[in-house]
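Peer 1: Pasted the sequence and its predicted model underneath.
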Amino acid sequence: MLSLDQLVASDHRVRLVWDYCQSLDLSPFYEPIKSLQGTRGRNPIDPRILFALWFYATLEGITSARRIAELTTRDFCYLWICGGVTVNYHTLSDFRTKHTEELEQLLSDSITVLLNEKLITLETIGQDGMRVRASAGSSSFRSEPTLQRMQEEAEKYLKELNEQSEQENQAEVSAAEQAARQRAAEERLERIKAAQDNLEELERRRREKKSRKSKSTPRASTTDPEAVRMKMGDGGFRPAFNVQFATDGQTRIVVGVDVNNQGSDMGQMLPVYESVCSTYGVVPGQYIVDGGFIKAADIDALDAAGTTVYGAVQGAEKAVADGKTPYQAKPTDSDAMGRFRERMGTEEAQAIYQQRPSIAEFPNAECRNRGLNQFSVRGQRKALGQTLWHVLVNNFNRFQHLGFLPHLMGEHSAPPASS
């Protein structure tokens, strides 16, 4: 007979994960369950256990709450984390989606500690985006007339449920089943209305793109109203979200993350850049992006703030093939945009830009390798929450590789690695 502690090797990484989770300030996770004057507290599972379960599962590439709940009944590592506490998948699922703000704070806190310890400078930032499949089917997209008809039908059905007498409910279905039907009908109606609101936003975007004369009718999903059909890496179009990562060039640690439903990276550079600057109070000296991010207004804004942008000049390869010079300022360019074109024509700028794949695409590959290929939650905010779990795990691996964990865990006995 062995105890749980004896069943897990002394050098198993689950122990390091638990020690790291123990060192984190998880006080915001405890606020909703505290006992306050005039109200009774709750007796839930310790949030640190739930946090460690999701953290370790994400590290192993597991993104399903049901799968984690199953592992807590038979896998020694998950049993060791639980310490005899029983966990169900509903509790795990709710925990993952309800703490997006707290996860953002954990990310910023860890980077701030490294900045204060002068282990990271944020002098060079690389940004890249990746499309992640949404939890919605392609067949769930509907046009405005269809959505209007579906809303009328949903409202009619909900009204019929409300009008049913208590006697009829007891004769036909139980109170619990009736409540479940009521809840399902209300949620369906909410999704249809949200899809209509998103349809208006899609129509507004289409009107703003004057260069495109699309004749297709905008459609919105009744499953995940905020999801949008996007062109994926394989060339196909599927419901997805656009995930943006801002990565430190020296350490490959993710310092900023955003999730939106824009089908293009154009215009995504400035919001992420401003978020990084405001969160950490640091203005990067260099900002590296690919050609899809280049927008004149964004170039002007970063240049005015004192940041030099390095990126691909759109149409440069074709211009060179035609015998033209793509790195000369155009008459219509602003001063910042003209300097950007001329700068990217130098060997020094091209050498800096060649670092982009190893910086900006590094977290993309790491997150995909750990299961961030399709969201298992619905909604843009919840998708950000799921992405943050992957970002925190990615950074944990970088902290371990670079020797930063002692500094983050309050143990300064071991010096950081030099690379």
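Peer 2: Now that the structure is in, tell me what you want to look at.

Peer 1: C-alpha from now on. contacts and neighbour counts both.
Peer 2: Fine.

Peer 1: Count residues in the vicinity of the residue lying closest to Phe237 once chain neighbours are set aside, would you?
Peer 2: Excluding the flanking residues, the one nearest Phe237 by CA to CA, 6 or more residues apart in numbering is Lys231, at 4.5 Å. Using other CA atoms under 10 Å, Lys231 is surrounded by 15 other residues.

Peer 1: what about Lys231, distance to Met130?
Peer 2: 11 Å (CA to CA, to the nearest Å).

Peer 1: can you check Glu190 too?
Peer 2: Taking CA to CA, one finds Glu190 at 29 Å from Met130.

Peer 1: So for these two, which residue has more residues nearby?
Peer 2: Using other CA under 10 Å, the more surrounded residue of Glu190 and Met130 is Met130, with 21 against 16.

Peer 1: hey, where'd the strands end up in this structure?
Peer 2: Under the criterion DSSP state E, the chain contains strands at 124-133, 141-142, 220-221, 228-231, 237-248, 254-260, 286-288, 308-310.

Peer 1: Second structure for comparison follows:
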Amino acid sequence: MPKFKPLREDQHFLLPPTLDEFVPAGHLARVVSGIVDEMDTSDIESKYSRLGQNTYHPKIMLKLLFYGYAIGVRSGRKIASACETDTAFMYLAQMYGPDFRTINDFRKNHSAEIGACFTQVVRVCESMGMVKVGTICIDGSKLKASASAKRTKDEEGYRAWLARVEAEIEKILSEAEETDRAEDEEYGEKRGDELPRELGEKERLREKIKEAMRGLKEGGKVNSTDPDACFMRERHGVIRPAYNCQLAVAEGQVIVAAEVTTCAVDSGELAPVLERAEENLDQEVETVIADAGYGSYDNYQYLDEKGKEAYIPDRDFERARRRSPQEEGDRYHKDNFRYRRRENLYICPEGKALPFYKRRVSDEGKVARKQLIYRGVECSGCPKRKLCTKQKARTIVRELREELKEDMRERLLSEEGKRIYRKRMHTVEPPFGHLKHNLGYKTFLLRTVEKVRAEFKLMCIGYNLTKIWRCMPAEGTA
């Protein structure tokens, strides 16, 4: 009896396999295909002309991109190669073979429409009962831009670079003229008019530098490769050209809003991300959870006016919570002075009053802030004055909107607040972890904020489609 099954490399089939046989039942590619088939792609289709050669249907291109981003294959070349070697991609491409330029051009030319596709996928998740709309968590993470830090310069740096490039062009032209004279003497009237290849490269570089200089703002810097990318500090302290990616995630870990900004600070992104989430869901959100990066008076006021229940600590919340009032150095910290709203005064740790003293407008920072000043009236004879202040009397500065922060801290310190805030790490952090660590999406392929925004939406579409696939019943169990 033979040890092995026979080799069948020359096996012929009576009938060729159908596309349906390319992937097994319950495969992710089937879910992607089924959802895209039901999508409204009229906005994309309307951009095509009836003139010229027939092109690939937009639904085929979307299927390839969505599936590729869902499994970590996003390069146009890799997707094109997979259409020839991977049965799942063959199934989605319907045995067509778009080349990498076609795939890349489609992704680049339809960035706005990809955002609409993201909204449609969110609605599918909602219709399947995967989204609990009441609560959303918001978070941000930095993803590296497709740009080198060395190509980010200010005006002075670009002028010096331009001078070097122009000197090199002058040198190449001078050498070319010298060569022409020598060839004229040797060849007479024969042709020899081809420009040196290095000259064309240097001239293209010169134009790119000039374009970057035109995009410079006064006192700013710009990257010649991706002019929209900004220097941002990432989690491990590395500073490099990047984009700030924002997610709003509903309970159930479904991404309901995805935005990209060139601002490194998260606090200014809460309102637009929340509004986009409600727009995508076509419903109002009741509760918003976010980390201390979003803690600001502006955000607290915005959420209060919108009637949202929020759980967002300020930047000093953890430090204040852990501070021990028993230690002499911390005993006289502002957080240990109790404010009495009815009497509009502070009580110090020694039981003395600090009544209202005056109003002022602080011009520190980028935005003027209205503040209230409270000043002690019994400090001169206090034996603890040197531990409390170096001035004649202790003063407390209170922001005009301080009550919003105090109410937020009180809410977070309640048992119910602690329980709700714990949801954040189990809701919004897993999507970023999956995208960055499981799929390796730590750097964008595309450049400029509009295209980067579309690529981030593709990442999130792929993530949500995978969530849909995992929520669907296995074949034969429905």
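Peer 2: Thanks, I have the structure now. Just so it is clear, the structure is predicted and the values come from calculations on it, not from any experiment.

Peer 1: Please name every helix or strand in contact with the lengthiest helix in structure 1.
Peer 2: Using DSSP state H, we find that the single longest helix of structure 1 is helix 175-208. Applying 3 or more CA pairs under 8 Å, 6 or more residues apart in numbering; DSSP states H and E, one finds that helix 175-208 of structure 1 contacts helix 144-163, strand 220-221.

Peer 1: corresponding residues in structure 2 for the last one?
Peer 2: Per TM-score structural alignment, the counterpart of strand 220-221 of structure 1 in structure 2 is residues 222-223.

Peer 1: so how far is the matching stretch off the chain centroid?
Peer 2: Relative to the centre of its chain, stretch 222-223 of structure 2 is centred 19 Å away, using CA atoms, centre = their mean, to the nearest Å.

Peer 1: what number of residues lie near the aligned residue in structure 1 for Thr41 of structure 2?
Peer 2: Under the alignment by TM-score structural alignment, Thr41 of structure 2 pairs with Leu26 in structure 1. Neighbour count of Leu26 of structure 1, defined by other CA under 10 Å: 17.

Peer 1: Over to the one 3 residues further on?
Peer 2: Neighbours of Phe29 of structure 1 under the rule other CA under 10 Å: 18.

Peer 1: Number of residues surrounding the closest residue to it other than its chain neighbours?
Peer 2: If the residues on either side of it in the chain are set aside, Phe29 of structure 1 comes closest to Pro47, at 6.4 Å by CA to CA, 6+ apart. Number of residues near Pro47 of structure 1 (other CA under 10 Å) recorded here: 16.

Peer 1: Give me the aligned partner of Pro47 of structure 1 over in structure 2.
Peer 2: Looks like Pro47 of structure 1 aligns to Pro58 there (TM-score structural alignment).

Peer 1: Does that match touch Asp40 like I think?
Peer 2: No. Pro58 of structure 2 is beyond contact range of Asp40, at 10.7 Å (criterion: CA atoms under 8 Å).

Peer 1: and the closest residue in space to the match of Thr41 of structure 2 that isn't next to it in sequence, what is it in contact with?
Peer 2: In space, and not counting its chain neighbours, Leu26 of structure 1 is closest to Arg48: 7.3 Å by CA to CA, 6+ apart. Residues in contact with Arg48 of structure 1, defined by CA atoms under 8 Å, 6 or more residues apart in numbering, are 21-22, 26.

Peer 1: residues contacting the closest residue in space to Gln301 of structure 2 that isn't next to it in sequence?
Peer 2: Of all residues not flanking Gln301 of structure 2 in the chain, Leu404 sits nearest, at 7.1 Å (CA to CA, 6+ apart). Residues counted as contacts of Leu404 of structure 2 (CA under 8 Å, 6+ apart) are 297, 300-301.

Peer 1: Aligned counterpart of Leu404 of structure 2 in structure 1, please.
Peer 2: Match for Leu404 of structure 2 (TM-score structural alignment): Ala336.

Peer 1: now swap in Gly72 of structure 2 and tell me
Peer 2: Using TM-score structural alignment, Gly72 of structure 2 lines up with Gly61 in structure 1.

Peer 1: Could you measure from the nearest residue to its match once chain neighbours are set aside over to Val14 of structure 1?
Peer 2: Once flanking residues are discounted, Gly61 of structure 1 sits nearest to Arg370: 3.9 Å by CA to CA, 6+ apart. Distance of Arg370 of structure 1 to Val14 of structure 1, given as CA to CA: 16 Å.

Peer 1: what does Glu201 of structure 1 give?
Peer 2: From Glu201 of structure 1 over to Val14 of structure 1 (counting by CA to CA), the distance is 45 Å.

Peer 1: Between the two, which has more neighbouring residues?
Peer 2: Of the pair Glu201 of structure 1 and Val14, Val14 is the one with more neighbours under other CA under 10 Å, namely 21 against 12.

Peer 1: surely that one meets Tyr56?
Peer 2: Yes. Using CA under 8 Å, Val14 of structure 1 is in contact with Tyr56, at 7.0 Å.

Peer 1: Please identify the residue in structure 1 that aligns with Ile136 of structure 2.
Peer 2: By TM-score structural alignment, Ile136 of structure 2 lines up with Ile125.

Peer 1: Could you give the number of residues near that match?
Peer 2: 30.

Peer 1: Tell me which residues touch it, please.
Peer 2: Shown in contact with Ile125 of structure 1 (CA under 8 Å, 6+ apart): 246-249, 284, 286-288.

Peer 1: most centrally placed residue in structure 2?
Peer 2: Cys245 (1.1 Å; CA atoms, centre = their mean).

Peer 1: Is that residue in contact with Glu259, as I believe?
Peer 2: Yes. Assessed by CA under 8 Å, Cys245 of structure 2 is found in contact with Glu259 at 5.9 Å.

Peer 1: contacting residues around the residue lying closest to Glu60 of structure 1 once chain neighbours are set aside?
Peer 2: For Glu60 of structure 1, ignoring the flanking residues on the chain, the nearest one in space by CA to CA, 6+ apart is Arg370 at 6.7 Å. Taking CA under 8 Å, 6+ apart as the criterion, Arg370 of structure 1 is in contact with 58-62, 390.

Peer 1: mind redoing it with 7 Å?
Peer 2: Under the criterion of CA atoms under 7 Å, 6 or more residues apart in numbering, the neighbours of Arg370 of structure 1 are 58-61.

Peer 1: Can you find the partner of it in structure 2?
Peer 2: So, by TM-score structural alignment, Arg370 of structure 1 is matched to Leu439.

Peer 1: cool, and His401 of structure 1?
Peer 2: Under TM-score structural alignment, His401 of structure 1 pairs with Arg470 in structure 2.

Peer 1: For its match, give its distance to Tyr187 of structure 2.
Peer 2: Distance from Arg470 of structure 2 to Tyr187 of structure 2, by CA to CA: 74 Å.
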